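S.K.: compute the structure for the input listed below.
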Amino acid sequence: MNDLLVAARVDRLPNSRMHREWMFLFAIPLFFDSCDINTFASAAPALVRHWHIAINEIALITSASFIGMFFGATLGGLLSDRLGRKRSLMLFVLISSLGSLATALVPSVPYLFAARVITGFGISAGMVTVMTYIAELFPARSRGTWQSWAMVINLCAIPMTNFVARLLVPYGPDGWRWVFVWGALGIAFPLIAKRLPESPRWSVRAGRFSEAETALAAMETRSMAEGNVLSAPEVVVRAPEPREPWTTMFNPVYRRRTLALCAIWLLQTIGFYGFEAWVPTLLVHHGITIARSLTYFTLINVGAPLGALLAVYPADRFERKHLIALVALLIAAFGLLYGLSFTPVLIVTFGFAVGMLTQTFATLLYSYTPEQFPTGVRNSATGLTYGAGRIANVANAFVIAAVYTNYGYATVFMYIAGAWFLTALITVVFGPRTTGRSLETLNPGVGVEADAASLTPLAEYPRR
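M.R.: Okay, the predicted model is just below:
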């Protein structure tokens, strides 16, 4: 049993009801994580009014989530590479759900800060694990498509949460608390997660060969029971490879990928959360009522699941790095137009375009990131790059507050557009090509003494 044999057996499986079931199961924690991520943006205007807190305190509380997300992504990634994908995912969903419930009960700003740190930890650890889990379980030819469908369901959480907030937040001084209860409903996920198999790729790297064989045999049996005929996998004679050390992501082979993805996630987080987390509050400070700002925000975010849906068709038909760069440029353009618009129709129209395309971008990046690292450090490296963006947004919350205070509403969106432009540039210049390629082809085992030249041509592979 080795990595290439596992890959051959996973990749030969036809798309089936089994994959569809897994996709729905992965969408559940993603859905409720997105519910919670978007709750504070909707609750913030009510806190400003009823708790009489300043916009800098909103920035402080917003930064709390990103502090938690940084530690969740980096430490959670390490934990998942040690415990396995399945057990760690159930643990992280439980942490985020309990954190969201705690947020609903807090009496003051310090407790609110602490609750958001805990929730952020569970959310980002869970999201990173799902990204890796999907990359390892689904066939190479369709993993981008399945990730996109999971994100379609996930992103339905954004307009649904905005709608729930629109109903509950204006309903008295404690209405905002019930929005966080809504975000905690994912606490039931561990009860149904037993239907997911452990990643056989992880099991092999952990030395659990019998568990990997059992999982693969069950997958093949179920696929054949659905009427599929399986081709014989190519048997590759090679000794099992040891788990890569954590430092692998910084060796000469992977260093460029790690640094490029850290920069992409950092800039994407500035662009995405700069928009999502601040639009309701900035609209209120711009003279629009809380109820109307939440109405605009709800209409803007109706496009979120459509954005993921846009990624379904091209995800495995065109090179992902090119799609990511193109979408980032479109977001920059529409974001600038949004910042220069002051009539309801234009605010909603350009905001809708930004909200939709940011989710197209996120869906593609969720597939693109874990593809670039070997199994032994895949979750750790994905977590590190994802976490880099989250910790950057701790400072970003204060930067946006300062830009708004000193330079005005439109300048905030110029700053956000600049982040998206740099994202596109870095992706085109430094990103490898990944679409349709086996994870083991993209990331051959690299031992401690491996030669960096073994992977040098990867970025130059012709697209299938």
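S.K.: going by C-alpha atoms from here, please, whenever you check contacts or count neighbours.
M.R.: OK.
S.K.: and P107, how far from A114?
M.R.: According to Cα to Cα, to the nearest Å, P107 and A114 sit 12 Å apart.
S.K.: identify the contacts common to the two.
M.R.: Common contact partners of P107 and A114 (Cα atoms under 8 Å, 6 or more residues apart in numbering): none.
S.K.: okay, these two: which has more neighbours?
M.R.: A114 (19 against 9; other Cα atoms under 10 Å).
S.K.: so what's the more buried one up against?
M.R.: A64.
S.K.: now with 10 Å, please.
M.R.: For A114, the contact set (Cα atoms under 10 Å, 6 or more residues apart in numbering) comprises 61, 64-65, 68, 99, 102-103, 106, 120.
S.K.: would TSV of the residues you listed with secondary structure be doable?
M.R.: What follows is the contacts of A114, written out as TSV (DSSP: H, G, I helix; E, B strand; the rest coil):
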residue	secondary structure
I61	helix
A64	helix
S65	helix
G68	helix
G99	helix
A102	helix
T103	helix
V106	coil
G120	helix
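S.K.: quick one, which of those are buried?
M.R.: 61, 64-65, 68, 99, 102-103, 120 (16 or more other Cα atoms under 10 Å).
S.K.: return the member of those residues nearest to V354.
M.R.: Checking those against V354 with Cα to Cα, the nearest one is S65 at 22.5 Å.
S.K.: return the residues in contact with that closest one.
M.R.: 37, 40, 113-121, 123-124, 390-391, 393-394.
S.K.: quickly note the distance from the spatially closest residue to A333 that is not a sequence neighbour to Y407.
M.R.: Excluding the flanking residues, the one nearest A333 by Cα to Cα, 6 or more residues apart in numbering is A417, at 7.0 Å. Taking Cα to Cα as the measure, A417 falls 16 Å from Y407.
S.K.: one more: D3?
M.R.: 54 Å.
S.K.: got it, and I347?
M.R.: Applying Cα to Cα to I347 and Y407 gives a distance of 20 Å.
S.K.: ok, A135 next?
M.R.: Here A135 is placed at a distance of 43 Å from Y407 (Cα to Cα).
S.K.: cool, and I134?
M.R.: In terms of Cα to Cα, I134 sits 43 Å off from Y407.
S.K.: so for these two, which sits in the more crowded spot?
M.R.: Neighbour count, other Cα under 10 Å: between I134 and Y407, I134 has more, with 23 against 11.
S.K.: how about A73: what's its closest non-neighbour residue?
M.R.: Closest residue to A73 apart from its sequence neighbours, by Cα to Cα, 6+ apart: G383 at 4.2 Å.
S.K.: to compare against the first, here's the next sequence to fold:
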Amino acid sequence: MSNILHSPPRESLTERLDRLPFTRRHGSLLVGSGIGWALDAFDVGLISFVIAQLSVTWKADAATLSWVASAGFAGMAVGAALGGLLADKLGRKQVFALTLLLYGVATGASALAWSVGVLLVLRFIVGLGLGAELPVASTLVSEFAPRRIRGRIVVLLEGFWAIGWLGSAVVGYLVIPTSPNGWRLALLIGMLPAVWAVFVRLRLPESVRFLQSKRRHAEAESIVVQFEASAGIVSDDSGVVGPVDSPEGRQNSAVPAGAVPDQPSRLTDLFSGDLRQRSILIWLVWFLVNFSYYGAFIWLPTLLVAAGFPLVKSFEFILIITLAQLPGYAASAYLVEKWGRRVTLSTFLIGSAVSAVAFGFGAVNGSETQIIGFGMLLSFFNLGAWGALYAMTPELYPTRLRGSGAGSAAGFGRIGSIAAPLLVPPLLALGGPILLFVVFGIVFVFAAGAAYALPELRGKTLPE
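M.R.: Below is the predicted model of the structure:
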């Protein structure tokens, strides 16, 4: 008896993708997208160390340097919205590669900046590419992942963020303190995404769901066959899928079952009908999580320096705290399929709230052990929440709006990441680290409430 698997007849392409096991093809897609994701995190994390050094070498005040961080996030807000729209028009793969190239080149150019003003402009351009890439990559991976483990795969993709942020902490610790221009060398290292973009463009597949929506059915069929072949499913030259010695099969038609015709998508569609409540809630969650995460982590190195720790010692603390991101993602990847997206996201956000408040008190009255311990808890819960958020967001929208929906939510969220770095200096002046992190904790609680009101979509087919 043959052990070769075969597809039941008359299955749609998306149904065939959904029932596949995790294959080598899925692994290549995950790693290919994930390395681009890690390089993004490297860039975002690096700027926190750059700001810490510029506060010393350029003698720039906190209010001025806060604009450097916010300029990048302003670019990310615009880039996320535009990237999502372009991904629904041009394809996920194309936009993914172009955004990597844009921000990689702009990051290298940032190393040549001679003033805060020039750095601001270049960081905005970096943000355009960075903001567009993240929701596009998560949409692409989500549309290929088998249904029963889709959330877990997207969280694992988000887990590459921890690898990139850890890389930035290593470079920040080993490279930036070596000379007054160490930050320039660190930014030059950030040009790596420009090289990676070439690989992404040539090797990653385009979304089958996107191809079907554009009536490119032959291309979509070819990609599904490749993924099936990786799982031991074969196809003959006539397009019949099944064992080569079996009469069963399915004749490929001009318009396959389950194909969705191309429909014009508008941003206003995200707030029509049943999507209105989803969009409002997910935009709110994105805004609140961005506010607290970037408000805390972009300023951590500078806060520790201001607390009296030497630059190198502060960077060492951040390196240790960053390590806790990895188990945070691992726990989230397991729980999104065990508990579901909504409960996992809400739980990790509550954990982030408690950890933020504890860190605020520890930063003022605690020992080094308390600072590191509470910082690791904040890192664990906050990054686990990010993983669940990225898993949930693309699932909320149909194919023709999936890129736009994920991109616009991320883009709106970036408004929070723009505002947070600007508000940190006045909050510190008003009440020190305790007030600052209590505010972050309260914001996390509101985010948890909004997340819990979203629908649970674990194990369900992506809406077409």
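S.K.: care to give me the TM-score?
M.R.: Remark: TM-score between the superposed chains equals 0.90 [TM-score structural alignment, normalised by the length of the first structure]; 438 aligned residues with a Cα RMSD of 2.3 Å.
S.K.: the contacts of A114 of the first structure: which two are farthest apart?
M.R.: Counting by Cα to Cα, the most remote pair of the contacts of A114 of the first structure is G68 and V106, 17.1 Å apart.
S.K.: so stretch 252-260 of the first structure corresponds to what in the second structure?
M.R.: Counting by TM-score structural alignment, stretch 252-260 of the first structure falls onto residues 273-281 of the second structure.
S.K.: nearest spatial neighbour of the residue opposite D81 of the first structure in the second structure once aligned, chain-adjacent residues omitted?
M.R.: Matched by TM-score structural alignment, D81 of the first structure corresponds to D88 in the second structure. Distances taken as Cα to Cα, 6+ apart put G403 closest to D88 of the second structure, at 5.5 Å, once the chain neighbours are dropped.
S.K.: again with Y338 of the first structure
M.R.: The shortest distance from Y338 of the first structure to any non-neighbouring residue, by Cα to Cα, 6+ apart, is to F350 (5.1 Å).
S.K.: what is the burial count for the one you found?
M.R.: Applying other Cα under 10 Å, we find 22 residues neighbouring F350 of the first structure.
S.K.: try D11 of the first structure
M.R.: Using other Cα under 10 Å: D11 of the first structure sits among 22 other residues.
S.K.: and it, what's its match in the second structure?
M.R.: Checking TM-score structural alignment: D11 of the first structure goes with D18.
S.K.: separation between the residue lying closest to that match once chain neighbours are set aside and P21 of the second structure?
M.R.: Spatial nearest neighbour of D18 of the second structure, chain neighbours left out: P146 (4.4 Å); criterion: Cα to Cα, 6+ apart. Distance of P146 of the second structure to P21 of the second structure, given as Cα to Cα: 7 Å.
S.K.: who's more crowded, those two?
M.R.: Of the pair P146 of the second structure and P21, P146 is the one with more neighbours under other Cα under 10 Å, namely 25 against 17.
S.K.: which residues does the residue mapped onto the more buried one from the first structure contact?
M.R.: Mapped onto the first structure by TM-score structural alignment, P146 of the second structure lines up with P139. P139 of the first structure makes contact with 7-15, 19, 146, 436-439, according to Cα under 10 Å, 6+ apart.
S.K.: across to the second structure, which of those hold up?
M.R.: With both residues aligned by TM-score structural alignment, their matches' Cα atoms under 10 Å as the criterion, the subset of the contacts of P139 of the first structure whose aligned partners also touch in the second structure is 7-15, 19, 146, 436, 438.
S.K.: now, which of the residues you listed sits nearest P280 of the first structure?
M.R.: Lowest distance from P280 of the first structure to those (Cα to Cα) belongs to W146, with 32.1 Å.
S.K.: just say helix, strand or coil for the closest residue in space to that closest one that isn't next to it in sequence.
M.R.: Nearest residue to W146 of the first structure, sequence neighbours excluded (Cα to Cα, 6+ apart): M23, at 6.5 Å. Judged by three-state DSSP, the three-state class of M23 of the first structure is helix.
S.K.: likewise for the one 3 residues further on?
M.R.: Look at F26 of the first structure: counting by three-state DSSP, its state is helix.
S.K.: pretty sure it sits against I134.
M.R.: Yes. Taking contacts as Cα atoms under 10 Å, F26 of the first structure lies within contact range of I134: 8.0 Å.
S.K.: joint contacts of these two?
M.R.: 147, 150.
S.K.: where's the counterpart of C156 of the first structure in the second structure, which helix or strand?
M.R.: Aligning on TM-score structural alignment places C156 of the first structure opposite I163 in the second structure. Assigned by DSSP states H and E, I163 of the second structure belongs to helix 150-174.
S.K.: measure F73 of the second structure to A132 of the second structure for me?
M.R.: 11 Å.
S.K.: mutual contacts of these two, please.
M.R.: Contacts common to F73 of the second structure and A132, judged by Cα under 10 Å, 6+ apart, are 79, 411.
S.K.: got the buried residues for the match of stretch 252-260 of the first structure?
M.R.: 278-279, 281.
S.K.: mind giving me TSV with the residues you listed and columns for secondary structure?
M.R.: Formatted as TSV, those follow (three-state DSSP):
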residue	secondary structure
R278	helix
S279	helix
L281	helix
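S.K.: now the nearest residue in space to the match of C156 of the first structure that is not next to it in sequence: how far from L100 of the second structure?
M.R.: Spatial nearest neighbour of I163 of the second structure, chain neighbours left out: A38 (5.9 Å); criterion: Cα to Cα, 6+ apart. Between A38 of the second structure and L100 of the second structure the computed distance is 11 Å (Cα to Cα).
S.K.: who has more neighbours out of those two?
M.R.: Counted by other Cα under 10 Å, A38 of the second structure and L100 do not tie: L100 has more neighbours, with 29 against 25.
S.K.: that one -> the first structure?
M.R.: L100 of the second structure maps onto V93 in the first structure, by TM-score structural alignment.
S.K.: now name the helix or strand holding the residue sitting nearest the centre point of the second structure.
M.R.: Nearest to the mean C-alpha position of the second structure, by Cα atoms, centre = their mean, lies L134 at 4.5 Å. Following DSSP H and E, the helix or strand that holds L134 of the second structure is helix 116-144.
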